[in-house]
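Trainee: would you be able to build a 3D model of this:
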Amino acid sequence: MKPLAGISPPDSRGLRREPWWMRLHVDPWLLLLVLVLAGVAGFVLYSASSKSMAMVYRQGAHYAIGLAAMICVAQFKPRLMERWLPPAYLISVFLLLLVLLVGTEAKGAQRWIRIPGLITFQPSEIMKLVMPMSVAWYLGRREMPPRFKHVCVCLLIILVPVVLILKQPDLGTTLLIAASGLFGLLLAGLRWRYILGSILLLVPGAAAMWFFVMHGYQKQRVLTFLNPESDPLGAGWNIIQSKAAIGSGGVFGKGWLQGTQSHLDFLPEGHTDFIIAVLAEEFGLVGVALLLFVYLLIIARGLYITHHAQESFSKLLAGSITLTFFVYVFVNIGMVSGLLPVVGVPLPLISYGGTSLITLLVGFGILMSIHTHRKWMTQR
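Mentor: Alright, predicted model coming up:
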């Protein structure tokens, strides 16, 4: 009987060899979907940047670095990652403290560390990966569903970096990091009484955030979300122009390079946070639906990898990374369309930017590692 494509026949001992993609530790479906989005990003970014090939080339370089990092990370076994997590968490927290002490300030926020002559990086991006890994590391070594004391330890693991990032301030990254940690708790089988208790604390917690944590510009974003027309030439400008771009695209769009909101500079940040408004104007509802379909396939593949993971650490980590990617998509599209306040979250794998893109691709590398380092050799 002829073997299936990509699957090697049994060897002389009756054991089935691994397919080529598992030997290379690359998931072909996930890689294909990422490359599709890379192509889409190039087309949309060229239009959103007013036909700047220099920006497209820089994003291509970011993709090349990210893909190389993704394949490199995929070679490491999950057990090796798990072994180095405690020092990785402590180093990440130390870097966040260092940002507050000697970080570089830009646009009213202190979020970067500059090493003269070498690199400028954002430590909070590292924590986007370290956080779900840390929660998965802690819970994976304990019985599930987690007991109250284990829940408290996990909340402390989440709270420390969240507070440090809030002080930068960076509300969007704070929400993503907190979500990535909380997803690990939920996937571990968090008891319903804890979930219901958290829901009851939402209202007083939101009030405390409003009065004691949020900065003035963050409060203004919430007020603008509730009524953008109250300041159409100021705080409400971004949302009004974004909704105008999305609505003017109709079903099939105006055509590539034919968008008016972005090319006439009505739409700010069209190449970063609001890039989906450019896509919606030029490719319409059909273009947005196709993009969402690709995102849905990536999320489905991540959940498939989560389901087939063989260890508690791998299951919790894969599920957290996949659900956090969903939050990326949901929050960006929600804020651009006026359904959520603007919190500065880029559209994953499409928006221009290096650090966030590379972080996402490294996360996909972890998913590939989890999937391809399973025990494959089985008796015939």
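
Trainee: going by C-alpha atoms from here, please, whenever you check contacts or count neighbours.
Mentor: Noted.

Trainee: in terms of secondary structure, what does the one helix or strand residue 335 maps to contact?
Mentor: Residue 335 is part of helix 312-336, with elements assigned from DSSP states H and E. Under the contact criterion of 3 or more C-alpha pairs under 8 Å, 6 or more residues apart in numbering; DSSP states H and E, helix 312-336 touches helix 123-140, helix 171-187, helix 237-248, helix 275-308, helix 355-372.

Trainee: now that helix: buried residues?
Mentor: Under the neighbour-count criterion of 16 or more other C-alpha atoms under 10 Å, helix 312-336 has 312-329, 331-333, 335-336 buried.

Trainee: what's the answer for stretch 88-104, then?
Mentor: Neighbour-count burial for stretch 88-104 [16+ other C-alpha under 10 Å]: 88-89, 92-93, 95-97, 99-100, 103-104.

Trainee: one more, please, to line up against the first structure:
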Amino acid sequence: MTAAASSAGIRLRDHPAFILFWISRVCSALAFQMLGVVVGWLVYSLTGSAAALGLVGLAQFLPILCLTLLVGHVADTFDRRRIVLACQTLSALTVGALALAEGSGHAGLLPIYAAVVTIGASRAFEAPTMAALLPRLVPGEVLPRALAVASSAMQMATIAGPAVGGFAYIFGPAVPLTLAAVCYGVAAVAMAFIRHVHAPGPRSAMTLETLLSGLAFIRRSPVVLGSISLDLFAVLLGGVTALLPIYAGEILHVGTQGLGALRAAPAVGAVLMSIVLVRRPPTRQVGHVMFAAVAVFGLATVVFSLSSSFLLSLGALFVLGAADNVSVVIRSSLVQLSTPDEMRGRVSAVNSLFVGTSNQLGEFESGMVAALIGAVGAGVVGGVGTLMVVALWTRLFPALFHVDAMPVKVETRR
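Mentor: I've put the predicted structure just below:
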């Protein structure tokens, strides 16, 4: 990371706060990914129920849904660094307690769900607050590169976290739970060493108007609204993650090992694309590039859906992940740089809700359509639907489509 970051102008000696931020984000994401593997195995071993596994996802998503408006107000009113630090500390203590309970044989289903809800609530605050914090750590002109490096952290955690968690589970669930707690602890320590970079806003009363001000700002900004909604509907329609077990077992006939490769392929594509974007971030015609990336995402979804070759399917998912990462970096840069600092918490909270909604509802949509017309039909319909969204959004949001260069001035509170 250091070499790539240095070549892009993000040097350790110039931006130590960003390096600490990166470490914190990597460790937190690793912990969350390990936790997902362990909790899934624990819940299924205790219940043998697919519905119980579904409730794990619901327990993670409901806190985000319920807390979004409050999260945004808090992130814009209080010190963002301390909010993230508190969230990561709470997560470390929660997972540590679950590890102790599991090690002593007292971890039943209820404590597991309670821990999942607590972690979900913590992430509801942590994720958007970290997104709002990042633009204060680097100059605006290098923010796209910083976002690419930060995105690579998430993708590497997506690859490494489940693998580490799954291997450590061999020695009992308490081992990966302890590792996850340690990772959260390291994340908190790194965050604690970041210097104060955010002057909290005035302690205004929490009213319905202040809670909804993030939504109002997004509605008034066609670039921000177009960026967030394009991602929402593209992922909602084009996501094929939920269908991968069907493809691995019934279409490609590659079993569980092949399923692991299929799940990793998009993340590998995203990581490699992050390296490219760190060195050559998009600087001109960024609106066109983002729309083209989403269109490639849709086309790759169609290719994957129609493929009966394992290698072609891997390639399609690799391209899908790479294209998605281009879209994510440009969208995140546009949203953060187009939003005043005093509104970033609320806008990031709404964006986090949209991303969570698209991922969760996208899997639900894929599963329901597949039940009606089969997995291949569902994938093709989703990919074509993504292409239709791209065409429609060029008409609905021409200002976004014609964005040329990234805004480089980060607006701050005076």
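
Trainee: report the TM-score for the pair.
Mentor: TM-score for the superposed pair, counting by TM-score structural alignment, normalised by the length of structure 1: 0.30. Supporting figures: 182 aligned residues with a C-alpha RMSD of 6.5 Å.

Trainee: from residue 161 of structure 1, how far off is the residue nearest to residue 355 of structure 1 when sequence neighbours are not counted?
Mentor: Sequence neighbours aside, residue 125 is the residue nearest to residue 355 of structure 1 in space, at 6.9 Å (criterion: C-alpha to C-alpha, 6 or more residues apart in numbering). Counting by C-alpha to C-alpha, to the nearest Å, the gap from residue 125 of structure 1 to residue 161 of structure 1 is 11 Å.

Trainee: quick one: which of the two has more around it?
Mentor: The neighbour comparison of residue 125 of structure 1 against residue 161 (other C-alpha atoms under 10 Å) goes to residue 161, with 23 against 19.

Trainee: for the one helix or strand the more buried one maps to, which outside residues touch it?
Mentor: For residue 161 of structure 1, the enclosing helix or strand under DSSP H and E is helix 148-166. Contacts with helix 148-166 of structure 1, where a contact means C-alpha atoms under 8 Å, 6 or more residues apart in numbering, come from 93, 96-97, 100, 124, 127, 131, 134-135, 138-139, 171, 173-174, 177-178, 181-182, 185, 213.

Trainee: in PyMOL, how would I select the buried members of the residues you listed?
Mentor: Listed next is the PyMOL selection for buried residues among those, using 16+ other C-alpha under 10 Å:
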select buried, resi 93+96+97+100+124+127+131+134+135+138+139+171+173+174+177+178+181+182+185
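
Trainee: tilt between the one helix or strand residue 221 of structure 1 maps to and helix 171-187?
Mentor: In the assignment (DSSP H and E), residue 221 of structure 1 maps to helix 216-226. Helix 216-226 of structure 1 runs at 70 degrees relative to helix 171-187, counting by axes from the mean of the first three to the mean of the last three C-alpha atoms, to 10 degrees.

Trainee: which other helices and strands does helix 216-226 of structure 1 contact?
Mentor: By 3+ C-alpha pairs under 8 Å, 6+ apart, helix 216-226 of structure 1 packs against no helix or strand.

Trainee: buried set for that helix?
Mentor: Neighbour-count burial for helix 216-226 of structure 1 flags 218, 220-225 (criterion: 16+ other C-alpha under 10 Å).

Trainee: got the angle between that helix and helix 237-248?
Mentor: Using the same axes, to 10 degrees, helix 216-226 of structure 1 lies at 30 degrees relative to helix 237-248.

Trainee: if we can go back for a sec, mind listing what's buried in the helix holding residue 161 of structure 1?
Mentor: 150-151, 154-155, 157-159, 161-162, 164-166.

Trainee: repeat for stretch 96-105 of structure 2
Mentor: 96-103.

Trainee: repeat that for stretch 86-94 of structure 2.
Mentor: 86-92, 94.

Trainee: now it, how far from the centre of its chain.
Mentor: 19 Å (C-alpha atoms, centre = their mean, to the nearest Å).

Trainee: in structure 2, where's the longest helix?
Mentor: Secondary structure of structure 2 per DSSP state H: the longest helix is helix 16-47.

Trainee: show me what contacts residue 303 of structure 2?
Mentor: 313, 316.

Trainee: now do the SS call for it.
Mentor: The three-state label given to residue 303 of structure 2 by DSSP: H, G, I helix; E, B strand; the rest coil is helix.

Trainee: okay, the angle between the helix or strand encompassing residue 56 of structure 1 and helix 355-372?
Mentor: Residue 56 of structure 1 is part of helix 53-74, with elements assigned from DSSP H and E. For helix 53-74 of structure 1 against helix 355-372, the angle by the same axes, to 10 degrees is 30 degrees.

Trainee: pretty sure residue 192 of structure 2 sits against residue 87.
Mentor: No: at 11.8 Å, residue 192 of structure 2 does not count as touching residue 87 under the criterion of C-alpha atoms under 8 Å.

Trainee: filter the buried residues of stretch 86-94 of structure 2 down to the ones in strands?
Mentor: With strands defined by DSSP state E, no entry of these lies inside them.

Trainee: let's have these in CSV, adding distance to residue 27 of structure 2.
Mentor: Supplementary listing: these in CSV, determined by distance: C-alpha to C-alpha, whole Å:
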residue, distance to residue 27 of structure 2
86, 15
87, 13
88, 10
89, 12
90, 14
91, 12
92, 11
94, 16
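
Trainee: of those residues, closest to residue 149 of structure 2?
Mentor: Closest approach between the buried residues of stretch 86-94 of structure 2 and residue 149 of structure 2, by C-alpha to C-alpha: residue 88, at 20.7 Å.

Trainee: need the contact list for the closest one.
Mentor: If you count contacts by C-alpha under 8 Å, 6+ apart, residue 88 of structure 2 has them with 28, 122, 126, 184-185, 187-188.

Trainee: could I get the residues you listed as JSON lines with neighbour count?
Mentor: Formatted as JSON lines, these follow (neighbours: other C-alpha atoms under 10 Å):
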{"residue": "28", "neighbour count": "28"}
{"residue": "122", "neighbour count": "22"}
{"residue": "126", "neighbour count": "25"}
{"residue": "184", "neighbour count": "31"}
{"residue": "185", "neighbour count": "24"}
{"residue": "187", "neighbour count": "28"}
{"residue": "188", "neighbour count": "27"}
